[in-house]
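Visitor: Generate coordinates for the sequence data below:
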Amino acid sequence: MNDPHTKALSEVLERYWGYDDFRPLQREAMTAVIDGRDSVVVLPTGGGKSLCFQAPAVAMGGMALVVSPLIALMKDQVDTLRNCGVPAAYLNSTLSAEERREVLDGVKDGSLKLLYVAPERLLLDGTLTLLANANVSLAAIDEAHCISSWGHDFRPEYRGLARLKEVLPDIGIHAYTATATEAVREDIAKQLGLRNPEFLVGSFDRPNLTYRVLPAAGKLGRIAEVAKRHAGESGIVYCISRKEVEKTAAALVGLGVKAAPYHAGLADDKRRRTQEDFLNDRVEVIVATVAFGMGIDKPDVRFVVHAGMPKSLEAYQQEAGRAGRDGLPAECLLLFSRGDAMTWKRIIESPNDESSPESIAAALRALDGVSGYAGGVTCRHAALVEHFGQALGSDDCGACDVCLSELDLVDEPLVLAQKIISCVARLEQRFGADYTCKVLAGSSEERIIASGHDRLSTYGLLKDCRTSDIRGWVEQLVAQGFLVKAGEYGVLHLTPKGLALLKGEGNPRLLKTAPKSGKSSAGGGSRRDAESWEGVDRTLFETLRGLRSQIAGELSVPAYVVFGDASLRDMARRRPSTLEAFGHTHGVGQKKLREYGEAFLNAITGYCSENGVAMDLDAEPAGAPTRRAPARAAVPNGSSLAAFPLFREGASIDEAAKQLGRARSTTVGYLSDFLKEDVVTDPTPWVERPLALRIEGAIEEVGLGGLKPIHEQLGGEVDYDSIRIVATCVANRERV
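Guide: As a prediction, this is how the structure comes out:
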């Protein structure tokens, strides 16, 4: 902390974002920005890349230029920055003439700290002239892998960004991405013309993600199972084709899931509404082609399912990485099918003016990499980081199907593999995987009998095994190079490696589904998931989620812009009793403390008081008895006192909220303070008499031990605000 840069950055992080420490490599990346050195920064999704340029931009003089590829991403990040108290804006086609003029004025008068621009708009002569005459402190290029033709998402418009060095020669230029091999990193630096850039490459591992690979058979059922397990939470399902997107979304809707399709075939306004509904939690699950996601900064996606095979491990790392950006546990499921591999192969090899033989060969190699990952038997986390040239450093990640023992190695893999390969040979290498599996399983299907294949020595060799397991072994043997699928219909052929295996030469590794008992946690969460909930009062967490949604709705912003799930869990774990203590919870900066502190504190203290739950847990020394929650603070705060005259005059909650300029939820807290301070016994100015009498009847039945029993006694039909008002008045009658 003696370094002045580190001290300044730490103060900025705490003041604006409510963070008290740096994530790995953030300090080094931020220092490079403040020092004006060019850099290429590779951090995993959720690793805090945006803060690497946002925090220095606030700490430095002038305005930071941020190149961002999608309009939705710009808006999302600007909304989040403004909510933290950072002056930020974007220039894009969605702005009206007046709004654009306001942004340009902000650039000229120096009132903005960050300006987001798409590469196409940036390269217009007018924009470049504007920036050349502005006090630009740094240039940050997000999704920088798009500049490299070696990358998995090359965008030609990014190549023009090399002009930044010409127009702004005296500032540092910084490239940020989540997925870039060494070759891509070097190409990014070359294409941008960076001067002696600092390369900062973090771990590609996402330890909070649980990876699983399952056969694509029964795809809809598997997707529905994941969605059900994460009911009420956000998720993304990726499909290859638009038709599959529509089919899957409709199936989920039919099961009662709030799902919606997203693909390029939909009208622009429909896609925009769907994306906004997802960001604002009106839609829980997006079913999409890979066109969806790059512009999404939603941190609380709890699962990503690939119902279609990704075209590369780089693509998979980025797409799956959209889960758990808040650092909390999330689930990633890949439903693997060689049929998808054939689909991608046809797409890659189809005539295309922009495709060179080299790029086609590279794309096919990338496809083989996904097949190898899906058919592998090593830790999924290790396999992914090794693809990017890193080592995991652990033999047990504790967060994948292999390490969670959801899958086991078969006892005699060589013998089993020989049976399968022998069957392919006996069928004269003329049939696909499905037919071969049926012969091995001893199917009595008419065409098998008619072809005489029930008389083969390999017929029924695996009749005691499930067909889905046999199919999985075939795919694993293909992935490991013992078999290959050829032609349009994926006919199985033996490779030289497979022929050698028939002679006992080779070491295949085959997986089987583990019994759902013991330490197997198939379909569940990892141990990190359990750890992330340790000490969290889940009922309070849900209460705070409801308050967050209400406030976000009033402000017309996504819920996570108010507070992320990580912040809500920390609140429900610490349960602060004062604004000062609330300000020390994760993700609570000064602006958010001013804007939302009272509302959330009222909710926390009210809940803890009504349910007898301990508070300020982080303030207690080890071994000390837990402190019980006070009924309320002895003296109402100043904002509450300002509301008292309005309530004495009979103002409704909505009228008081409007006059005070506060959210309704905050005003309810003021009313609660007023009722207790003035010992009010009649709730009817705020709750209609019939409803008040009904609530009082429920209180007579269950008492005043807490609001939840009253709510349940009323069949869950009455809102908690009304119950709290009536309960407070009933309690006051005992004080009179």
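
Visitor: rest of the way, CA atoms for contacts and neighbours
Guide: OK.

Visitor: In what element of secondary structure is Leu367 found?
Guide: Assigned by DSSP states H and E, Leu367 belongs to helix 357-375.

Visitor: Before we compare anything, build this one as well:
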Amino acid sequence: MTHQKLEALKKYFGYDFFRPQQAEIIDTVMADKDCLVLMPTGGGKSVCFQIPAILRPGLTVVISPLIALMKDQVEALRGNGVNAAFLNSSISSAEQDQIIWQAKLGELKLLYIAPERLFSGNTFEFLKEWNVGLFAIDESHCISSWGHDFRPEYRQLNTLKLRFPDVPIIALTATADRVTRRDILKQLRIEHSETFIASFDRPNLSLNVLPGRKRLQQIQSFIAKHENQAGIIYCLSRKGTEAVAASLQNAGYKAEFYHAGLASEKRSKVQEKFLKDDIQIIVATIAFGMGIDKSNVRWIIHYNLPSNVESFYQEIGRAGRDGTPSDTVLFYSYMDIITRQDMINNSDQSAEQKELLHAKLNRMKQYAEADICRRRILLSYFNEAVEKDCGNCDVCQNPRTRFDATIIAQKALSGIARTDQKVAMGMLIDILRGSRNRNVLQFGYDRLPTFGAGIELRGEEWGDYISQLLNSGVMDIAYDEAHTFKLNPVSRQILKGERKVELVKFIPLNERKAKEEELVPKEKAKQEIIRDALFDRLRLLRKQMADAIGIPPYIIFTDATLSEMAQKKPINEVQMKAISGIADERFRKYGETFIKEILDFARENTKPGTRVIKGMTFVETLDLYKEGHSVKVIAEKRNLNVVTIISHLIKLKEEGNDIDLKTLIDDKSYKTITLAAQEMQITKNDPLKPLFELLNEQFDYGQIRLALAIFEENRERSH
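Guide: Down below sits the predicted model:
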């Protein structure tokens, strides 16, 4: 079974080894056992049921609520040579009838289907005729009311085990805490089945939290550093998505908004443009992204605070699915907390459910306000122990220096109290700094005891510290009263000296910029520049090919595969198939085209004394051979000796190039050399000097190598 699994992995997916736990999960399914798989977005969940589907007899039915993901995965499977289809509302009745007929005839290995489609019409009855060998339930957290995305239609799946007791079930999800996991198993009636929990660590994702001030300005600065890279900006409201998208469009970026209020046709069009790299940025509500299998999303921005850690982790997981470095940014302000709390309080949920939602929101708040490694917080939420800090979050890269800020807090709170809680940020700073501007004088605030009490701090310092006080709950803000500050019970404890306050030390902007400059990569070496140029060229080729056949570019090759291709520069089938993610069918469809592009790039960039790609000297020999030149002429043109040229051609033949070695040596010489070699039991891999001497130096080393290579080729063919 181990050999079969690995063979299928290489043949259909182009990978040489499994990720952690994938092999064990596949073994469990192949043994007809039920199981629950908890694996983060981009962790390789699909392989856990796709490999068994390929190896097992019968049809694997994949139940998923995500129409976009169905389409992506089916296209990818077909591209890998696997018969797959999907049934959902996006295809016509005639197409659905055809797929149902294919399933009945046993022509499909995988059928993706939405739960509402499964339980409508006669579909559920058809299952008995389809020789179903496995049920895979994706996004299985949707079956639990404790999960963050409960869908009532999923509850009907609890009848699967009753109707098909002998068909194994594999339930899969990217996010589920202990309570949700138990409920999934209970609802599916597989309570005693094994649960596989993969590591939730995504070290390729950087984690950053930024203050929620001047967000649009910060976003544009961020995107400018991610030129031509696809990204998603998540907003809380539909109106927010439209405003942010308009701002980015005005700045010259290819951006579109996406939310549930758009017509279905418009949503599909925007999504397709994003998948096909026709637009760079999607600004969306959480209505977008569920199941988007786009592997080359390089960054995620949360314009507003998500409602829980599960949603946040799933959404940032849409970046870097191909394993390459990607960035995530969360903007955070106290207003987001208030908005989220109001949404929960005003919802129709039960009191028990509201309590749960508030608790989950509070965990999200703790993440945003943390001054310890953010990855530790995320992983601990999913009950995963972490031994050391990640080094790839803003806290690790810029360790916080905390200090006793009780006096600073008392000054700010006193200013709020003495103005009858009627001032907002700007006015409070002016009072504390002792500014005698018109507004301060108009209200008589210059006569307050706190006027000028904070003159030792600059305005930007006060702005930072007041934001920290607000975000840590030291005071409140009334957004419906012109953003004025209000005291709360914690404020009064601090004013009375009953409670201490710690804040993170302010870092001036010029110091922050200096630190950022320290992190800017040094000037790239020439080879790195060449590699980047080749990557861009391969990416353009991929886009052109994808557009021609009407599929997203990443379906052809992922960015990770292209990056490895640009780095290793494969120039033959053997080298190309050694690149991660290039399976047999993909090479058959696209391999030669990409090899040609790499060779064209190398020829254009190779100058005397330089080596753009390893093996370029062989390519130059191959080009001349294909033009019909003899070995002698090739040697003269290249200013190399004949023996070297023969060595090139033998190597090129071994790597799968169409070269007829027999035409390079006459029959008599071939027979003389091979008879002598057999007598001495010498092969092409042995030292050739004894054979050279036995033949009285009548043949040069090139002829000897050539004869032995042909002899070895004939022997292998006969076997």
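
Visitor: where does the TM-score land?
Guide: With the length set by TM-score structural alignment, normalised by the length of structure 2, the two chains reach a TM-score of 0.80; 621 aligned residues with a Cα RMSD of 3.0 Å.

Visitor: Beyond the helix holding Leu367 of structure 1, next helix or strand please.
Guide: helix 380-387.

Visitor: Which part of structure 2 matches that next one?
Guide: On structure 2, the counterpart of helix 380-387 of structure 1 by TM-score structural alignment is residues 374-381.

Visitor: Over to stretch 543-550 of structure 1?
Guide: With TM-score structural alignment as the criterion, stretch 543-550 of structure 1 aligns to 537-544.

Visitor: how close does the matching stretch sit to structure 1?
Guide: Stretch 537-544 of structure 2 differs from its equivalent in structure 1 by a mean of 0.6 Å after superposition (mean Cα distance after the TM-score superposition for structure 1).

Visitor: buried set for the helix holding Leu367 of structure 1?
Guide: 360, 363-364, 366-375 (16 or more other Cα atoms under 10 Å).

Visitor: can you list the residues that contact it?
Guide: Residues from elsewhere that reach helix 357-375 of structure 1 (Cα atoms under 8 Å, 6 or more residues apart in numbering): 213, 309-313, 334, 336, 338, 341, 344-345, 348-349, 380, 383-384, 475-477, 479-480.

Visitor: List the ones among those residues that fall in strands.
Guide: In strands, defined here by DSSP state E, the members of the contacts of helix 357-375 of structure 1 are 213, 334, 336.

Visitor: Just name the closest of those to Tyr596 of structure 1, please.
Guide: For those, the closest approach to Tyr596 of structure 1 (Cα to Cα) belongs to Leu334, at 39.2 Å.

Visitor: Please work out how many residues are found near that closest one.
Guide: Neighbour count of Leu334 of structure 1, defined by other Cα atoms under 10 Å: 23.

Visitor: what do we get in structure 2 for it?
Guide: Taking TM-score structural alignment, the alignment pairs Leu334 of structure 1 with Leu330 from structure 2.

Visitor: cool, Ala581 of structure 1 as well?
Guide: Checking TM-score structural alignment: Ala581 of structure 1 goes with Gln575.

Visitor: Grab the longest helix from structure 1 for me.
Guide: Identified as the longest helix of structure 1 according to DSSP state H is helix 590-611.

Visitor: in the helix or strand following that helix, what's buried?
Guide: Of the helices and strands lying after helix 590-611 of structure 1 in sequence (DSSP H and E), the nearest is helix 638-648. For helix 638-648 of structure 1, burial by neighbour count (16+ other Cα under 10 Å) applies to 640-641, 643-644, 646-647.

Visitor: Return the distance of helix 638-648 of structure 1 from the chain's centre.
Guide: Taking Cα atoms, centre = their mean, to the nearest Å, one finds helix 638-648 of structure 1 lying 41 Å from the centre of the chain it belongs to.

Visitor: just the angle between the helix or strand just after that helix and helix 638-648, please?
Guide: Per DSSP H and E, the first helix or strand lying C-terminal to helix 638-648 of structure 1 is helix 653-660. Relative orientation of helix 653-660 of structure 1 and helix 638-648, computed by axes from the mean of the first three to the mean of the last three Cα atoms, to 10 degrees: 130 degrees.

Visitor: who does helix 653-660 of structure 1 touch, helix- and strand-wise?
Guide: The contact analysis (3 or more Cα pairs under 8 Å, 6 or more residues apart in numbering; DSSP states H and E) places helix 653-660 of structure 1 against helix 638-648, helix 664-677.
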